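> need the 3D shape of this:
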Amino acid sequence: MTATFTGAATDLRRTVLPNGLTVLSEYMPGVRSVALGTWVRAASVHEQREKMGISHMLEHMVFKGTPTRTPKDLALALETLGGSLDAYTSREHTSYQAHCLDEHVGVAADVLADLIFRPLLRQSDLDLEKNVVLEEISTVDDTPDDLIFELHNELLWGDHPYGYSILGTRESVKALTADDMQALHSTAYHPDQMVLAAAGSIEHEDLLEHLSRAGWSDIAAGGQSRLARTAPPELPPVTSHFERDTAQTHVVIGSRAMSHNDPRRYAMTLIGTLLGGGMSSRLFQRIREELGLAYAVHTFQSFHADTGVHGVYVGTMPENARPAMDAINEELARISREGLSEEELAAGKNQARGQITLSLETPASRMYRAAGAELYEEPYLTLDEVLAKIDAIDGEVVAEVCSTMFAPELQTVVTLGPSAP
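Modelled structure (predicted):
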């Protein structure tokens, strides 16, 4: 089944193969490259606590070789052609991606099929790769402005998988076995559990032909239900300090937000940008330019299938942590109480329109957008339709989001440094 979604700024094609694989593509004239990626609906939100980190470990393990390619062969296949091969694990998906010239799409499709569907998953490779992931965990532990977000997630979501570390813990990683890898792979790594998206110098029919030649159409559907996930519970906000001998005190002040499918996320993104998304934002001007309390201060948002998170990060000298937190809370209270002025809202819309338009100039960004709409079961919107959503944000929805999500008393606060602020 093939469908086309055509608009003033896009030509997205969608085909569902007989084995259940959803294939998306968007042709971009004027470029020579193609971004090609596959998303598997298996990630940390689907894990049991004792298997925390298994999805991320499997993402590593598929690169350890196939019956026809060594790990070095997989690395060389695209790099010798000037392309790249990469992967990541998020809270809700695991993704494998290639970026290459249009003349090498067939190679990319073949390499991705090989490592995704035919990994060796040997115990000897796992024993070695555990050391790599343990080093990755140590890197996070030694990077306080990364670690602070891990700690905030744990407190915000409690025992729910949204609060799990994507990397896992040292104990859970050490306990993983090759049988665990095989079990997850046989359960989730099937075409009907995946979305494949491409963008750039590739026509849809040519993409389907490359996939067929690489064997994607020959892989049997798994016939299993998607991995289960549960919605996180409502937890009260908490404040916690983690003592660490660091030069700075790192602070995250944040709370739950709406899910990816909630239309208010457009307003949330706009508000977050005006509050702390750039040099002209309220927090940057107040905390850095006026008070000189920090070098780095910014807002963040993530929208998931069942919920979301938003907040503010600041890193500052320990003696400046409390004044910085007080100033941030003053801004949160003000925006919660007053919302945005008409002038700010208009400026925010202009900024959002420009940022969104500029963000879609690369094949990778178009690939991500197409895959995201499919994964979250949303209608695919053209650029003009997205910009219309921005234009439609009004003062009423902004006031509602500000008043219900930004008040200081709603925030979970985590600090990391030599002493509690």
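> C-alpha from now on. contacts and neighbour counts both.
Fine.
> name the nearest residue to Leu387, ignoring sequence neighbours.
Nearest non-adjacent residue to Leu387, counting by CA to CA, 6 or more residues apart in numbering: Arg353, 6.1 Å away.
> this one as well, want them side by side:
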Amino acid sequence: MAAFPVPAGASHRAAGTARSGGASRAVTRTISDDPLGGTVRRTVLPSGLRVLTEAIPAMRSVSFGIWVAVGSRDETGPQAGAAHFLEHLLFKGTNKRSALDISSGIEAVGGETNAFTTKEYTCYYARVLDEDLPLAIDVMCDLVADSVLDPADVETERGVILEEIAMHDDEPGDEVHDLFARAVYGDHPLGRLISGTEETVTPMTRRQIQGFYRRRYTAPQIVIAAAGNLDHAAVVKLVRQALRGTPLDTDPASPAPHRSSTPAVRTKPATTLVEPKETEQAHVILGCPGIDRLDDRRFALGVLNNVLGGGMSSRLFQEIREQRGLAYSVYSYASQYADSGLFAVYAGCAPGKVDEVLELTRAELARVAADGLTEAEVARGKGMSKGSFVLGLEDTGSRMSRLAKGELLYGDLMPVDELLSRVDAVTVADVNALAAELLGRPMSLAVVGPFGRDDFSTR
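Next up, the predicted model:
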């Protein structure tokens, strides 16, 4: 779904319902009654916290998530890794529950909980049977709103996170993506590791993490989303009960606006970064700055990405793997942020085949930039986009994520039919104009493998 988010400026709410305006009562609105989904409703609590639900009576489960508009890009240099560190710590205990109480309470009813941190937001979620939703709401709201951050737990999780960082360093296929982000963004927070580094995590104190927690985890920055067999009014009531008396039960406020797209992030000139590592396979990424998530051309970008390297029928897969057998894995991808983006091609191949893989990749990118895609290719790319989006809505977790991302990242939710229409409206000229601009940009290169740091200076 990431390739086809909600468009900027497309509002489906009546004027005046997007903000509580400091009122003392909650404001509720039905956003949509989608024939391809369920009824979506949105309530803004007086504190500025937002609750969105999608009622799907045919389901017997519910996915419940708490999304915070805080990620690794919101950290200062010395704080690098604080958002991820905090994500770990919130599961370690609250004033009402121990870490075991949190995990066993959900597992006892067959449910599951987890969390993840990105560069722009953090999510805590649970999936349970519909009858166990009250338990999930109480547990998840408790851990996000009222964690104690015990000093002993800070030290325990510090060790866990340092092991996670070390494990990441042992995965060159993951490491190369971080190296590429650094090649494009340099010292900007978008170029840093979400987990932080050993140098930043080791000295981080409980006081620093606690300060980050209370400054950043505020009601206006939080979106709660749920999808499945549920009643919206009941969910809102349970959320309010769970948050009563916690640090998120605050004075009236308006929801925080979504992250601004201006000013745009300044990227580095095209460069090459090599991380020497004795691996059996070389991992390479060739790419450039892309477009931000509010850019209307993102629908065309999704089509371009599908045709170029988005599947087994894509140009790069057919040329590099199927016809020449040079790599097991080769694909293109686009990442989009509020004020920037990336477009890149990844390949994993034998070290001796790197030059040929890079030559073929550069040639294909240049060919598409110069000649564009055919009408048949664009039609196929549009079909892939629509199919993957709709099939991705087959479970409650995906629907819950769609609600939260629409609200948190765009301030609105696009109906499924409208989104599919936006993809259908993409023309061959749209795709080829974007390809000419994007693929004609100077390319940065990131390499992890058995090479010297200067081995690619002339390649």
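> tell me where structure 1 has strands.
Remark: strands assigned in structure 1 by DSSP state E are 2-7, 10-16, 22-27, 33-40, 84-89, 94-101, 194-200, 239-243, 249-257, 296-303, 308-316, 412-417.
> TSV for the ones you listed, including distance to His160 of structure 1?
Formatted as TSV, the strands of structure 1 follow (distance: least, CA to CA, whole Å):
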stretch	distance to His160 of structure 1
strand 2-7	37
strand 10-16	33
strand 22-27	29
strand 33-40	21
strand 84-89	18
strand 94-101	19
strand 194-200	24
strand 239-243	18
strand 249-257	13
strand 296-303	16
strand 308-316	13
strand 412-417	16
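> can you redo these as CSV with distance to Met325 of structure 1 and mean neighbour count?
Output for the strands of structure 1, formatted as CSV (distance: least, CA to CA, whole Å; neighbours: other CA atoms under 10 Å):
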stretch, distance to Met325 of structure 1, mean neighbour count
strand 2-7, 46, 13
strand 10-16, 44, 18
strand 22-27, 45, 24
strand 33-40, 39, 26
strand 84-89, 32, 18
strand 94-101, 35, 22
strand 194-200, 42, 26
strand 239-243, 12, 14
strand 249-257, 8, 26
strand 296-303, 11, 19
strand 308-316, 8, 22
strand 412-417, 10, 24
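> that older thread, what do we get in structure 2 for the residue nearest to Leu387 of structure 1?
By TM-score structural alignment, Arg353 of structure 1 lines up with Lys386 in structure 2.
> please apply the same query to Leu21 of structure 1.
Matched by TM-score structural alignment, Leu21 of structure 1 corresponds to Leu49 in structure 2.
> contacts only, for its match.
Contacts for Leu49 of structure 2 were tallied using CA atoms under 8 Å, 6 or more residues apart in numbering; they are 219-224, 255.
> so which of those residues hold up in structure 1?
With the contact criterion set to both residues aligned by TM-score structural alignment, their matches' CA atoms under 8 Å, the contacts of Leu49 of structure 2 that also touch in structure 1 are 219-224.
> would you confirm that Asp33 of structure 2 contacts Ala55?
No: the pair Asp33 of structure 2 / Ala55 is not scored as a contact, 9.5 Å apart, by CA atoms under 8 Å.
> how far away is the residue sitting furthest away from the middle of structure 1 from Pro379 of structure 1?
For structure 1, the largest distance from the centre (CA atoms, centre = their mean) belongs to Glu319, which lies 33.6 Å off. Computed as CA to CA, to the nearest Å, the Glu319 of structure 1 to Pro379 of structure 1 distance reads 49 Å.
> name the nearest residue to Ala231 of structure 1, sequence neighbours excluded.
Asp306 (5.7 Å).
> which position in structure 2 pairs with that neighbour?
By TM-score structural alignment, Asp306 of structure 1 lines up with Asp339.
> residues in contact with the residue mapped onto Glu92 of structure 1 from structure 2?
Structural alignment (TM-score structural alignment) places Glu92 of structure 1 against Glu120 in structure 2. Applying CA under 8 Å, 6+ apart to Glu120 of structure 2 gives the contacts 69-74, 337.
> repeat for Leu81 of structure 1
Leu81 of structure 1 makes contact with 100, 104, according to CA under 8 Å, 6+ apart.
> next one: the equivalent of it over in structure 2 from Asp132 of structure 2, what distance?
Correspondence of Leu81 of structure 1 to structure 2, assessed by TM-score structural alignment: Val109. Distance, Val109 of structure 2 to Asp132 of structure 2, by CA to CA: 7 Å.
> helices along the stretch 101-250 of structure 2, start to end?
Applying DSSP state H, counting those that start in this stretch to the stretch 101-250 of structure 2 gives helices spanning 133-145, 151-169, 172-185, 198-201, 206-216, 232-243.
> tell me which of those sits nearest to Gly65 of structure 2.
Closest to Gly65 of structure 2 of those is helix 133-145 (CA to CA; 8.1 Å).
> how much does that closest one stray from structure 1?
In this overlay with structure 1, the average offset of helix 133-145 of structure 2 from its partner residues is 0.7 Å by mean CA distance after the TM-score superposition for structure 1.
> whereabouts in structure 1 does that helix align?
Mapping helix 133-145 of structure 2 onto structure 1 (TM-score structural alignment) gives residues 105-117.
> any idea how far the counterpart of Arg32 of structure 1 in structure 2 lies from His258 of structure 2?
Using TM-score structural alignment, the equivalent of Arg32 of structure 1 in structure 2 is Arg60. From Arg60 of structure 2 across to His258 of structure 2, the span is 32 Å (CA to CA).
> how about Leu151 of structure 1, what's its partner in structure 2?
The alignment partner of Leu151 of structure 1 in structure 2, by TM-score structural alignment, is Leu179.
> run a quick neighbour tally on Gly381 of structure 2.
Using other CA atoms under 10 Å, Gly381 of structure 2 has 25 other residues around it.
> now do Gly309 of structure 2
Gly309 of structure 2: 21 surrounding residues under other CA under 10 Å.
> so where is stretch 308-322 of structure 2 in structure 1?
Residues 275-289 of structure 1 are where stretch 308-322 of structure 2 lands when matched by TM-score structural alignment.
> so what's Cys288 of structure 2 up against?
184, 270, 342-344, 438, 441-444.
> same check for those, but in structure 1.
Under both residues aligned by TM-score structural alignment, their matches' CA under 8 Å, what the contacts of Cys288 of structure 2 keep in structure 1 comes to 184, 270, 342-344, 438, 442-444.
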